[in-house]
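Novice: mind looking at a prediction? Sequence and model below.
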Amino acid sequence: MQHNQDAAPRVVTRADHTVSRANISRNALKVLNRLHQNGYQAFLVGGAVRDILLGREPKDFDVATDASPEQIGELFRNSRLIGRRFRLAHVHFGREIIEVATFRGGADDVETDGGGRILRDNIYGAIHEDVWRRDFTVNSLYYNIEDFSIWDYTGGFDDVQNRLLRLIGDPEARYREDPVRMLRAARFAASLDFTIETETEAPIAELASIINDVPPARLFEEVLKLFLKGSALSSFEHLRRYGLLQYLFPETVACMELPNAGSFRDLLRAALANTDQRVEEGKPVTPVFLLAVLLWGPITQRVAAIANERHGPVFWLHRATDEVVEGQQQYIAIPRRLAAPMREIVCLQPRFANKGPARVRRLLGHPRFRAAYDLLMLRIAVGEEDPALGEFWTEAQNEPVEAENPEEPRPRRRRRRRGPHRRRPRDQDDG
């Protein structure tokens, strides 16, 4: 659907929409009202407007205005200017941050590289230019604090009602501008249960490889959004369908496509579904466990390829884990603080086979025991391990593990003396 970029917006009056100030954060309202009272335009924009229209509780509140970043900084002493590609303000209210962005100018003024990817974007403009810089129509609705109306330039209001995800502008050009938009399309379709509009969907599979033009650190942040927000399983299936997953986790995809990989595919789906359930129940989730599951198949495949009789299986598991994680870093940059515990979860798996009391006590006290145990139980559920092993470790957590001779006190270790203490000879001058 093409829109006239010079056309006036459709104005949806307060009587004709469901966005109420009662649904908006008090701190976001403070920002909107202060901007308006000081003569600036102020709009709530993006996902918050979309989510309220859908009857969902927004997680973040973003504000768009004609005030410059410096003017925003003068109005809000609790603000901080951030960003190099595009400057914006974060207004801090305790733990809540309201993001305030100046309207962006036309796309013709943006600096891009040879492939069309945006490099610099510090061009400010008016609302009728800003709207065409946004990604999807459903994220381009502006709630006006002046009269509580919604301004719609792109047909986004109807797309929300129809649960349709449509990219603004020419899809191929917009994806080349920022390849992460393909991941966002998959994520929004999954999390909102929207249908991706035909023209928006068509170029994704062909352009999927340009995902690797994005810095791995940024891709890691996108992976967290895909898998830790409550729609991990659906996001995973969308990524597979559009050929995007192979550019994020290539070895995982290769392993899933092996003829005997049924248990690994089941393991992945079970872990993703479990993560979604924890999010729904308000329980904490961590990327460490999911990363361990995503790489479990490639790691076991690598062990089979490199192991020999020179060393035991634990050695080869450590070696394979290091190699797979190192290879994965080329695609998404897993921070060291997460890579280290992920390795531990994987490398603890062989230790579950040892049921000696001392080994059991030691493993139960390991900081990664619970996550490693969860992986073990998933492996049992898909037929990789003996259910009796899971029963043993489930009971071990509920019962104190006795020493082999509990009545015998452990002998105290005696400190070893380094040798006879020799007095320092007195100096002749000491008298």
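Specialist: Structure received. Since the model is a prediction, treat every value here as computed from it, not as a measurement.
Novice: for the rest of this, base every contact and every neighbour count on C-alpha atoms.
Specialist: Fine.
Novice: tally of neighbours for Ala101?
Specialist: Residues within reach of Ala101, counting by other Cα atoms under 10 Å, total 23.
Novice: and Asp66, how close does it get to Glu206?
Specialist: In this view, Asp66 and Glu206 are 38 Å apart by Cα to Cα, to the nearest Å.
Novice: who has more neighbours out of those two?
Specialist: When neighbours are counted by other Cα under 10 Å, Asp66 and Glu206 differ, and Asp66 comes out ahead with 21 against 12.
Novice: so the more buried one sits against Asn38, correct?
Specialist: No - with contact defined as Cα atoms under 8 Å, Asp66 does not reach Asn38; the gap is 11.5 Å.
Novice: hold the first one in mind and look at this next one:
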Amino acid sequence: MIKKVKNALAGSATEYHSDLLDPKVIPRGEHGISREGISDNALKVLYRLNSAGFDAYLVGGCVRDLIVGLQPKDFDVVTNATPDEVKSLFKNCRLIGRRFRLAHVVFGREIIEVATFRGHHQNSPDEKKKSPKEALGKQNQEGQILRDNVFGSIEEDAERRDFTINAMYYRVTDFTVTDFANGMQAIKNKRIELIGDPETRYREDPVRMIRAVRFAAKLNMQISESSAQAIHELGSLLSNIPPARLFEEVIKLFASGQGLSTFKLMQEFDLMQPLFPQLSPLLKDPKSRENQFIERVLINTDNRINTGLRVTPAFMYAAFLWYPIEEHTQKLMDEAGLNHFDAFNIAINDVLHRQIQRIMIPKRFSTTMREIWQLQLRLPKRFGRRAYQMLEHPRFRAAYDFLLLRGQVEGGALLELADWWTEFQEVSAEQRKNMLVKLREAEGGSARRPRRRRSSTKKPASS
């Protein structure tokens, strides 16, 4: 069993020891990082901070990715300058965050995030005798960090990093990398390992559990035994994370090009339950239609991302909640005697409401999700002008893709319907007319036709 909470929180709120660090300075010729792979805007930030007399480094994922040969999606800078001092150097800077105070230096669509070296928190047994550090840093009784604006040295900052592979600092003044926690060796060993005690680090920030899974899938690495064991026992702590923060984290999980492998690891570590409690019970059987559908959606998403095509989180979330909606619809029909249409719309509202208690889905995405779901009921209705009107619907393509994936999993009439729409999009206008005629004939003329009015002549009144 993992140690009790009180042991994890004994002493200082975030207790570290210098023996966790073994800093090594790696010269330019041994780490393989070139300025050609670094964003010009990130270099501008580094140079200006250095020119103003501050220390500044690239840190974290961008350094790790450059070392393993990947192109970073963003570049993070860390410095001994405070957020206010950073803001004074850059007119295009804005300060954000309450839990973590950060500076964002904005260059058009690119944002360079600048953080000040983090320091260690201190707890005082007497609440009235709080030091300035304690006022800037706060943890709850379970050890989760609620406020983290305690600044410190680069050594303290390195100890505060989550994983050993993320505690590497690139310095542009001499092109060296300072590796504080044997991150280079962890990369060679293909191991994801936390800095410090796994229970304490996960309790500080439960999101580290899904970050461990994401890095393992992205970098094709294994999570170390001690770091993995703690995930199994502490996964429920993810329910303490604000829903708005989890939305962004889940997008990183499943929309980074390794969605399928990430999904399988999330199931292995039982982390789907705290994120998608309505879906999780439906995933227990690996061969279930729910599992097959999610896997097909993620394969499709991975292919699009890895070929440079755009994806929308709305499609992914719509897929994750589709079968919970179907299940709840049937329950409402059986228990309340509702017709399918009414039960379906109530189920959409109920399932969405429950989900946003865990993951806050912005309205711009939930609106698209609703349209994708509702169009699943309209796609079978193809007579008259309906088929042509459907093609003009702004969400038709997303709804069709959704239907096609459902058909590939469920087969039968659903797959026939998806195949019909596939052909209807590709053929000529004349062939579309023929398809609709054949469809009407196949239905036995059951489609309603407008009735002609009969001209009636009034008989003259009898005299």
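Specialist: Structure received. Computed from a prediction, not measured in an experiment: that's the story for all the values here.
Novice: now the TM-score, please.
Specialist: The TM-score (TM-score structural alignment, normalised by the length of structure 1) is 0.89; 403 aligned residues with a Cα RMSD of 2.1 Å.
Novice: so who does Arg181 of structure 1 touch?
Specialist: Neighbouring residues of Arg181 of structure 1 by Cα atoms under 8 Å, 6 or more residues apart in numbering: 135, 174-175.
Novice: for those residues, pick the one with the most neighbours.
Specialist: Within the contacts of Arg181 of structure 1, most neighbours by other Cα under 10 Å means Tyr175, with 24 neighbours.
Novice: alignment lookup: that residue to structure 2.
Specialist: Correspondence of Tyr175 of structure 1 to structure 2, assessed by TM-score structural alignment: Tyr202.
Novice: run through who's touching the helix or strand containing that match.
Specialist: For Tyr202 of structure 2, the host element (DSSP states H and E) is helix 198-204. Contacts with helix 198-204 of structure 2, where a contact means Cα under 8 Å, 6+ apart, come from 2-3, 8-9, 14, 139, 142-145, 162, 194-195, 208-209, 226-227, 230-231, 234, 237.
Novice: with structure 1 overlaid, report how far it is off on average.
Specialist: Here helix 198-204 of structure 2, set against structure 1 after superposition, deviates by a mean of 0.5 Å using mean Cα distance after the TM-score superposition for structure 1.
Novice: what's the burial count for the corresponding residue of structure 1 for Gln185 of structure 2?
Specialist: Aligning on TM-score structural alignment places Gln185 of structure 2 opposite Asp158 in structure 1. Look at Asp158 of structure 1: counted by other Cα under 10 Å, it has 13 neighbours.
Novice: quick one: the helices in the stretch 1-150 of structure 1, in order.
Specialist: Here the stretch 1-150 of structure 1 has its helices, by DSSP state H, counting those that start in this stretch, at 26-37, 47-53, 69-75, 127-130.
Novice: mean neighbour count, those: which tops it?
Specialist: helix 47-53 (a mean of 21; mean count of other Cα atoms under 10 Å).
Novice: what residues in structure 2 pair up with that helix?
Specialist: Following TM-score structural alignment, the partner segment of helix 47-53 of structure 1 in structure 2 covers residues 61-67.
Novice: ok, residues contacting the matching stretch?
Specialist: With Cα under 8 Å, 6+ apart, stretch 61-67 of structure 2 has contacts from 31-33, 37, 71-76, 165-166, 168-170.
Novice: closest one to Asp334 of structure 2 out of these, please.
Specialist: For the contacts of stretch 61-67 of structure 2, the closest approach to Asp334 of structure 2 (Cα to Cα) belongs to Lys73, at 48.9 Å.
Novice: run a quick neighbour tally on the closest one.
Specialist: 10.
Novice: same question for Val106 of structure 2.
Specialist: Residues contacting Val106 of structure 2 under the criterion other Cα under 10 Å number 16.
Novice: one more: the one 3 residues further on?
Specialist: Around Arg109 of structure 2 sit 5 other residues, with neighbours defined as other Cα under 10 Å.
Novice: quick one: what's aligned to it in structure 1?
Specialist: In structure 1, Arg109 of structure 2 lands on Arg95 (TM-score structural alignment).
Novice: repeat that for Gln357 of structure 2.
Specialist: Per TM-score structural alignment, Gln357 of structure 2 is aligned with Gln330.
Novice: again with Arg214 of structure 2
Specialist: Aligned counterpart of Arg214 of structure 2 in structure 1: Arg187 (TM-score structural alignment).
Novice: one more: Gly29 of structure 2?
Specialist: Under the alignment (TM-score structural alignment), Gly29 of structure 2 pairs with Ala15 in structure 1.
Novice: cool, and Lys44 of structure 2?
Specialist: Under TM-score structural alignment, Lys44 of structure 2 pairs with Lys30 in structure 1.
Novice: Met390 of structure 2 now?
Specialist: Under the alignment (TM-score structural alignment), Met390 of structure 2 pairs with Leu363 in structure 1.
Novice: I'd like to know how far Gly137 of structure 2 sits from Glu199 of structure 2.
Specialist: 20 Å.
Novice: cool, and Gly32 of structure 2?
Specialist: 34 Å.
Novice: more neighbours, those two?
Specialist: The residue with more neighbours, out of Gly32 of structure 2 and Glu199, is Glu199; 23 against 13, by other Cα under 10 Å.
Novice: in structure 2, point out the residues matching the helix or strand harbouring Val223 of structure 1.
Specialist: Under the criterion of DSSP H and E, Val223 of structure 1 resides in helix 216-227. Using TM-score structural alignment, the residues of structure 2 aligned to helix 216-227 of structure 1 are 243-254.
Novice: how close does the matching stretch sit to structure 1?
Specialist: Stretch 243-254 of structure 2, aligned to structure 1 and superposed, deviates on average by 1.1 Å (mean Cα distance after the TM-score superposition for structure 1).
Novice: quick check: buried residues in that stretch?
Specialist: Within stretch 243-254 of structure 2, the residues that count as buried by 16 or more other Cα atoms under 10 Å are 243, 246-247, 249-250, 252-254.
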